[in-house]
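Peer 1: Give me a model of this one.
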Amino acid sequence: MISKDSQEQTLVSHLEALRTALIHCFVALGIGIIPMFLLSSYILDWFSAELVAQSGATLHYFSPMEVFLLQLKIAALMDCVICSPYIAWNLWKFVLPGLYDNERKFVRSIVWMTSGLFISGVVFCLGICFPLVVRFGMSFESETLQPIFGVENIVTLALWLSLAFGCMFLFPLVTYALIRSGVVYYETVCHARPYVVVGILVLAALLTPPDIISQLILGAPTYLLFEAGLFAARKHKGEQFKECNEENSPVHVEAESGSLSQKKSQNSHDATFGESEDVDFAAPASPYQVGTERNADKWKPN
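Peer 2: Got it, this is the predicted structure:
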């Protein structure tokens, strides 16, 4: 039994390890913010030239400190992105001792799949969705209406759309995890497909600007990814069904019954042999007892 002092010492050591990991993470973020701020102006120029200018729009700023504060936001965001592998590594070192081997493999696979899907969503947003949204906004230009886009509004829109697409691209992973863990059944999700479609459209409407183009651009790939998650869950279910059939096959059952009968006969033989070993030949109770004929001359009736 673990004493109270040992438990307190273990808790303190865990807290110290967590404190060390957090200090390393914050130091890395503090060091990285300086070069990221120096690069933020180039990132903003690239954003204006590659993602906005190709739609025929120009960016403007409306206050003296707007661009400076925007560069600080971009530097902080890029600092978090660049330092995220180091932060994840420190957190992984803290969590690793408390995990079993199967849990470590599961966490590794989840982290890699989550990162890949989120990055895919961001790339899809900046490469396809965001230019279409800007062109859609430019389509309302007329002789009396001229578009003037503020740089902070456009950058905030791009960041918000990137976050929304990255999160929505995690939808198949959530679907697969829920079905595989048994929280919901595959058949239940299939029957609820119309409600899932409505839910995807509602989420797309909440996470995107109030226009039908952005909603459809986010909703359509999300639904396709939902179907991909269902396909992966069905494939996993088929593998489980195949394993179950192999376990319940006649050959497997016959082999198991044979092994069980062999074990039963072995146990009965061992029990019989054990009982025979418990016979005391030195003090026989009767000359007619099996195995005591050699002691018959020593036996006398009471």
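Peer 1: okay, CA-based contacts and neighbour counts for the rest of this
Peer 2: Will do.
Peer 1: and residue 124, what does it touch?
Peer 2: The contact partners of residue 124, by Cα atoms under 8 Å, 6 or more residues apart in numbering, come to residue 165.
Peer 1: Roughly how far does it sit from residue 70?
Peer 2: Distance of residue 124 to residue 70, given as Cα to Cα, to the nearest Å: 23 Å.
Peer 1: likewise residue 32?
Peer 2: Computed as Cα to Cα, the residue 32 to residue 70 distance reads 17 Å.
Peer 1: what's the answer for residue 39, then?
Peer 2: For residue 39, the distance to residue 70 equals 13 Å [Cα to Cα].
Peer 1: And those two? Which one has more around it.
Peer 2: More neighbours surround residue 70 than the other of residue 39 and residue 70, with 18 against 15 (other Cα atoms under 10 Å).
Peer 1: Pull up the gap between the more buried one and residue 151, please.
Peer 2: Distance, residue 70 to residue 151, using Cα to Cα: 9 Å.
Peer 1: Centre of the chain to stretch 190-206, how far?
Peer 2: Offset of stretch 190-206 from its chain centre (Cα atoms, centre = their mean, to the nearest Å): 22 Å.
Peer 1: for residue 166, what are its contacts?
Peer 2: When contacts are counted by Cα under 8 Å, 6+ apart, residue 166 touches 117, 118, 119, 120, 121, 122.
Peer 1: Can you tell me which of those is nearest residue 251?
Peer 2: Taking Cα to Cα as the measure, residue 251 sits nearest to residue 117 out of these, at 43.3 Å.
Peer 1: here's the other one to compare against:
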Amino acid sequence: MSISSKSEHDQEMPLVAHLVELRSRILRALLVILLIFIALMPFAQDLYTWVSAPLRAYLPEGATMIATGVASPFLAPFKLTLMLSLFLAVPVILHQVWGFIAPGLYQSEKRIAIPLLISSILLFYIGMAFAFYVVFPIMFGFFASVTPDGVAMMTDIGQYLDFILTLFFAFGVAFEVPVATFLMVWIGILDLQTLRDSRPYVIVGCFVVGMLLTPPDVFSQTLLAIPMWMLFEVGIFAAALVCRSAKHPQNLPSEHL
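Peer 2: Down below sits the predicted model:
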């Protein structure tokens, strides 16, 4: 981006001032995370009971989750509360990022960036909700149904937490596919027709990503790959609409839409 495209305030701000502002915004984000953590910590045990419900619903009668580590009964809820604080602070974190980069953007770029920022936050939370309310019940129900005879299904609370946090993050990031697709078209990295022609490779790539980001079972891999593919199509559709209405250089003739 050329210097002339920036605001006068941004032109006059030296490097040290930029670093000071960056430090200030990082500290604000950390402070919000800390405040949320302090507010949630009294409910740490209840929060763990809530997130473990999808698994406990499929445990055999009389079976419970177990803690194999001495400090696990404390550390698992503590870690969960800390991660939830981070997830809940995502809007504030992105707002601080936006406040730092906004002065260097064109006005037209700001009009696109704000909806993208809001969409990113919503899609991340939707991805986590999809994992919790759709994927977890199906997956844990399957695991419980294939438990061999003579084997007691009693999951360690620490291993369960690591397992679901990985899935939360994987689905949250995966649901950002429409935003990433739109940005690639908008800034000119790829054009719409190239993305359309790449569908077969994208589908394969979605399943590869599902294999890498989820536990080694076909159910969670498929439940991540298929939404990623569908969200890729949503991103193409949104980019086509915006590029057409704005007469962007990447716009395609109407017969291709």
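Peer 1: packing partners for the longest helix that the first structure contains?
Peer 2: Identified as the longest helix of the first structure according to DSSP state H is helix 4-46. Secondary-structure packing of helix 4-46 of the first structure (3 or more Cα pairs under 8 Å, 6 or more residues apart in numbering; DSSP states H and E): helix 66-95.
Peer 1: how far apart are the helix it packs on and its match in the second structure?
Peer 2: Superposed on the second structure, helix 66-95 of the first structure shows a mean distance of 2.5 Å to its aligned residues (mean Cα distance after the TM-score superposition for the first structure).
Peer 1: Just checking, which helix or strand succeeds the host helix or strand of residue 211 of the second structure along the chain?
Peer 2: Per DSSP states H and E: residue 211 of the second structure is located in helix 199-213. If you walk from helix 199-213 of the second structure toward the C-terminus, the next helix or strand you reach (DSSP H and E) is helix 218-246.
Peer 1: relative to helix 199-213, how tilted is that next one?
Peer 2: 130 degrees (axes from the mean of the first three to the mean of the last three Cα atoms, to 10 degrees).
Peer 1: what's the offset of helix 218-246 of the second structure from the middle of its chain?
Peer 2: 15 Å.
Peer 1: Ok, stretch 4-17 of the first structure next?
Peer 2: Here the centre of stretch 4-17 of the first structure is set off from its chain's centre by 29 Å, with Cα atoms, centre = their mean.
Peer 1: Please list the residues outside that stretch that contact it.
Peer 2: Contacts to stretch 4-17 of the first structure, defined as Cα under 8 Å, 6+ apart, come from residues residue 94.
Peer 1: buried stuff in it?
Peer 2: residue 17 (16 or more other Cα atoms under 10 Å).
Peer 1: ditto for stretch 149-158 of the second structure
Peer 2: For stretch 149-158 of the second structure, a neighbour-count test (16+ other Cα under 10 Å) marks 153, 155, 157, 158 as buried.
Peer 1: Run through the residues that contact the residue nearest the centre of the first structure.
Peer 2: For the first structure, residue 110 is the residue whose C-alpha lies nearest the centre (Cα atoms, centre = their mean; 3.3 Å). The contact partners of residue 110 of the first structure, by Cα under 8 Å, 6+ apart, come to none.
Peer 1: What is the aligned counterpart of it in the second structure?
Peer 2: For residue 110 of the first structure, the aligned residue in the second structure is residue 116 (criterion: TM-score structural alignment).
Peer 1: Which strand or helix spans that match?
Peer 2: According to DSSP H and E, residue 116 of the second structure maps onto helix 107-130.
Peer 1: and the helix or strand that that helix is followed by, which stretch of the first structure?
Peer 2: Next along the chain after helix 107-130 of the second structure, taking DSSP H and E as the criterion, comes helix 136-145. Residues 130-139 of the first structure are matched to helix 136-145 of the second structure when aligned by TM-score structural alignment.
Peer 1: Off-centre distance for the matching stretch?
Peer 2: Centroid separation for stretch 130-139 of the first structure versus its chain: 34 Å, with Cα atoms, centre = their mean.
Peer 1: What lines up with residue 207 of the first structure in the second structure?
Peer 2: In the second structure, the residue paired with residue 207 of the first structure is residue 213, using TM-score structural alignment.
Peer 1: cool, and residue 166 of the first structure?
Peer 2: Residue pairing (TM-score structural alignment): residue 166 of the first structure is matched to residue 172 of the second structure.
Peer 1: Distance of that match relative to residue 70 of the second structure?
Peer 2: Residue 172 of the second structure sits 32 Å away from residue 70 of the second structure, going by Cα to Cα.
Peer 1: Repeat that for residue 81 of the second structure.
Peer 2: For residue 81 of the second structure, the distance to residue 70 of the second structure - Cα to Cα - is 19 Å.
Peer 1: Those two: which has the busier surroundings?
Peer 2: Just comparing residue 81 of the second structure and residue 70: by other Cα under 10 Å the higher neighbour count belongs to residue 81, 24 against 8.
Peer 1: Could you pull up the residues touching residue 136 of the first structure?
Peer 2: Contacts of residue 136 of the first structure by Cα under 8 Å, 6+ apart are residue 213.
Peer 1: The longest helix of the first structure: what's the following helix or strand?
Peer 2: Following helix 4-46 of the first structure in sequence order, the next helix or strand is strand 59-60 (DSSP H and E).
Peer 1: Enumerate every residue touching residue 72 of the first structure.
Peer 2: Contact partners of residue 72 of the first structure, counting by Cα under 8 Å, 6+ apart, are 37, 40.
Peer 1: That one pairs with which position in the second structure?
Peer 2: Per TM-score structural alignment, residue 72 of the first structure is aligned with residue 78.
Peer 1: next one: residue 18 of the first structure
Peer 2: Using TM-score structural alignment, the equivalent of residue 18 of the first structure in the second structure is residue 22.
Peer 1: Give the burial count for its match, as a bare number.
Peer 2: 17.
Peer 1: ok, now the one 5 residues further on?
Peer 2: The local packing count at residue 27 of the second structure equals 13, with neighbours defined by other Cα under 10 Å.
Peer 1: repeat for the one 10 residues further on
Peer 2: Neighbour count for residue 37 of the second structure, taken as other Cα under 10 Å: 21.
Peer 1: With the one 3 residues further on instead?
Peer 2: Counted with other Cα under 10 Å, the burial measure for residue 40 of the second structure works out to 18 neighbours.
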